[in-house]
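# sequence-free structure coming up:
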C-alpha cells in the first residue's frame, strides 16, 4: 500500500465529511452534557465544549465503525465518540493546569479564565460524564475500555511528572509515557470502532494496535511541533515542553549522538531555555545532529505499521480515508 501524500488538515476534513452525521450526533450528545449540568457548571461547559478540537479520535472511531459489513447504530457510535472526546477534554483541562499553559486551541485556557480550583473541578465533572456516556452501551467491555484508557492517561501524567527534568531519561521510559499519555486513548477509540464495526476479536485487537501506532506517531509529531519543526499556524505556544522540563524524542536522539561536553552544554542550555536566543541555539544543535529528522523517521515507522494493519480491513471509502489520515499525519503542521 503506497498512497499519495496529502495535507493532513484537508484529509481530516474529508474524513469528517464522510462521517458527518455521526459526528453531528456526537456534538449533540456532548452539548446535552453541558445543558443538563447544574447551574454554575452548565455555562462553563458550554464555553469549554465550544472550543472544538480536531476530533481526530472520534473521527477515527467513526471511520473504523463504518468499515464493517453492516452500518453501525449511529446513537451507539455517537455516545462512544462523546465518551472519548470528553475524556480527552478532561485530560487537557488538567494538563493545562499542571503545565501552566495559557493558550489552548487559540483561546485562553480554563484555569486562566476561571481559576485553578474551578478548572480542576470542571475537569473532574467532564471526566465523570465521559463515563456516563457509555454506561448503557450493549457491548459491556466498552465502558471498561474507556475506564482503562482514563487510568492510563492519569498514570502517564504522573510518570511524566516523576521524570520531569530528568536529562538521563531512557527511550523505554519515554515510550511508556507517551504510550499512556497519548496513544492509550487513540488505541481505545480504535478498539471501540472495531467492536462497533462487528469485527471478530483478532481484527478488533488489530484495530487497537493500529490506533496505538497512530497515537505514538501523533505524539512524536507533537514533540517536533513544540520546537517549531514543521509547524504551521500552531495554536499553542512553542517550547512548552522544554520550559516544563520535558525531555522528548528529538533530545533523546541528540543525547544518543553527542560527546560528554556537548551533553553538558545542552543540559545548561535547556535550563536557560526562557533566555533570549537560547531556544534558537538548542534548535541549531538538534538540527546539526539531524535529531528532528530521526524523530520524524520514527513517527513514520509507526505510521507504516498502522497502514499495514489498515490493509486488513474491508476495502471501502471509510478504509480509504483511514489510509489517507495515516499517510498524511507525519507532515501535519499543527
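Yes, it's here. As the structure is a prediction and not an experimental result, all values here were calculated from the model.
# Every contact and neighbour count from this point should use C-alpha atoms.
Will do.
# all strands for the chain, in order.
Secondary structure of the chain by DSSP state E: the strands cover 103-104, 107-108.
# distance of the residue nearest the centre of the chain from residue 198?
The centre of the chain sits closest to residue 182, judged by Cα atoms, centre = their mean, with a distance of 4.8 Å. For residue 182, the distance to residue 198 (Cα to Cα, to the nearest Å) stands at 26 Å.
# again with residue 213
22 Å.
# Put this next to the first one:
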C-alpha cells in the first residue's frame, strides 16, 4: 500500500484537519497569521496527524475528536520545528527559507510558543484527562530531547545509545503519542493502548534513522536540504557514529575534527568514510529493525484496511527517498 493510497483512506478527515489548522491559526496579531501560515503551508509530510487519523479509525473510533487531536499534533510538531531552526541557526528547511531567516529568531520563538499554547487550548476542548496526560508528558519529553541533542552537538564521543535517546525523546515520542491517542479515542483497553504507543515509538525511530541516512545520501532537490546539514551543525548522527567505530585511524581523526568544529570543510573525506564503512547500510538496517518492531506491535489490533495502512506507513518510513 503506497503513501498516496494510505492518505486516500482518510482524505476527508485530512481535509478537515487542514481546515481546522487554518482556522485555529487565526490571531489578532498579523505576524502570527503570516508566519504561522508560512510554516504550516511549507510542504511537510503531515505524517504525525495522518497517524492520529489512521490509528483512531483502526481502533474503531467513529467520532470527530481525532480531527482536533491531529491538528494539535501538527501544531506541536510545527512549534518544535520553529524552535529547532533557531537553536540550529538554520536558514533552509524543505527547500525554503526558515521562518527565523525571514522574520528573525525572536518572532520564530514567540510564534512557536503561540502554537504550543494554542495546541493546549485545543486539547482541553476534547474533554479527556487521559489525552491531556499523554500530550503534556509528550511535550515535556520533547523538550528534554532538545536539551539532550544540544549536549551531544560537537561531541565526537557521543555513543549510539546517547544518539538513540535523542531520537526517542525528540522525534519518536510525538509519533508514539499520535498512535496512542487513536487507541484512547477508540476506548481500547490498556494492553492495546500500549501496543499502539510502541508502534508509534518504533515507527518514529525508523523514520528518524532514515532521515539521518538521507542527510548523507541525497541532494537538496530530493529532500529539501543540503547534503551534510547535520555535520555542518556538529550533530553526530548514526552514520557518523558508525563510521567513527569502524573507520581507519586517519578517518576517525578527520571525523572527530569535523564533528567538533562543524562546517563542511572535510565533507568529501567524511562521505568517503561513511561509504567505506557501510554506515548508510548499517543505519538503514537499524531502521528496518525498528519498522519490523512497529509492525509486530500491531499483532493484536483487529484486522481492517486501516491496520493495513499502519503497516504501509512502517514500510514507507524505511523505503522513502525524501
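Cool, the structure landed. Computed from a predicted model, the values in this text were never measured in an experiment.
# picking up where we left off before, okay, the strands of structure 1 in a markdown table with mean neighbour count next?
Listed next are these as a markdown table, based on neighbours: other Cα atoms under 10 Å:
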| stretch | mean neighbour count |
| --- | --- |
| strand 103-104 | 16 |
| strand 107-108 | 12 |
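# Pick out whichever of residue 213 and residue 198 of structure 1 has more residues nearby.
For the pair residue 213 of structure 1 and residue 198, the greater number of neighbours falls to residue 213 (26 against 19), based on other Cα atoms under 10 Å.
# who touches the counterpart of the more buried one in structure 2 in this structure?
Counting by TM-score structural alignment, residue 213 of structure 1 lines up with residue 202 in structure 2. Shown in contact with residue 202 of structure 2 (Cα atoms under 8 Å, 6 or more residues apart in numbering): 172, 176, 290, 291, 293, 294.
# export those to TSV and tack on distance to residue 13 of structure 2?
Supplementary listing: the contacts of residue 202 of structure 2 in TSV, determined by distance: Cα to Cα, whole Å:
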residue	distance to residue 13 of structure 2
172	23
176	20
290	28
291	25
293	28
294	24
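# Would you mind listing which of the residues you listed are buried?
172, 176, 290, 291, 293, 294 (16 or more other Cα atoms under 10 Å).
# of all the residues you listed, which comes closest to residue 133 of structure 2?
Using Cα to Cα, residue 176 is the member of these that lies nearest residue 133 of structure 2, at 13.5 Å.
# Contacts only, for that closest one.
196, 197, 198, 199, 200, 201, 202, 204 are the contacts of residue 176 of structure 2 under Cα under 8 Å, 6+ apart.
# which among those residues gets closest to residue 94 of structure 2?
residue 204 (18.8 Å).
# In this model residue 173 seems to touch the closest one, though I could be wrong.
Yes. The pair residue 204 of structure 2 / residue 173 is scored as a contact, 7.5 Å apart, by Cα atoms under 8 Å.
# who's more crowded, the two?
Taking other Cα under 10 Å, residue 204 of structure 2 and residue 173 do not tie; residue 204 has more neighbours (28 against 25).
# how close does that one get to residue 287 of structure 2?
Taken as Cα to Cα, the span from residue 204 of structure 2 to residue 287 of structure 2 is 10 Å.
# do residue 301 of structure 2 as well
For residue 301 of structure 2 relative to residue 287 of structure 2 (Cα to Cα), the value is 23 Å.
# ok, those two, which is more surrounded?
Between residue 301 of structure 2 and residue 287, counting by other Cα under 10 Å, residue 287 is the more crowded of the two (27 against 16).
# For that one, give me its contacts.
Residue 287 of structure 2 makes contacts with 205, 206, 207, 209, 210, 318, as judged by Cα under 8 Å, 6+ apart.
# okay but the first one is in contact with residue 174, surely?
In other words, residue 205 of structure 2. No. Here residue 205 of structure 2 does not reach residue 174: they are 10.5 Å apart, not a contact under Cα under 8 Å.
# The two - which one has more neighbours?
Neighbour totals were compared for residue 205 of structure 2 and residue 174, and residue 205 leads with 30 against 27 (other Cα under 10 Å).
# Contact partners for the closest residue to that one other than its chain neighbours?
Counting by Cα to Cα, 6 or more residues apart in numbering, residue 172 is the residue found nearest to residue 205 of structure 2 once chain neighbours are left out, at 5.3 Å. By Cα under 8 Å, 6+ apart, the contact list for residue 172 of structure 2 reads 200, 201, 202, 203, 204, 205, 208.
# Any idea how many residues pack against the fourth one?
Spelled out, that is residue 203 of structure 2. By other Cα under 10 Å, the residues close to residue 203 of structure 2 number 32.
# same thing with the last one?
As a burial measure, the neighbour count of residue 208 of structure 2 was computed by other Cα under 10 Å and equals 21.
# Please tell me how far it sits from residue 146 of structure 2.
14 Å.
# Same check on the first one?
Remark: distance between residue 200 of structure 2 and residue 146 of structure 2 (Cα to Cα) = 19 Å.
# what about these two, which has more around it?
residue 200 (31 against 19).
# quick one: contacts for the more buried one?
172, 173, 175, 176, 177, 178, 179, 180, 294.
# Could you do residue 178 of structure 2 as well?
Listed by Cα under 8 Å, 6+ apart, the contact partners of residue 178 of structure 2 are 48, 49, 51, 52, 55, 70, 73, 197, 200.
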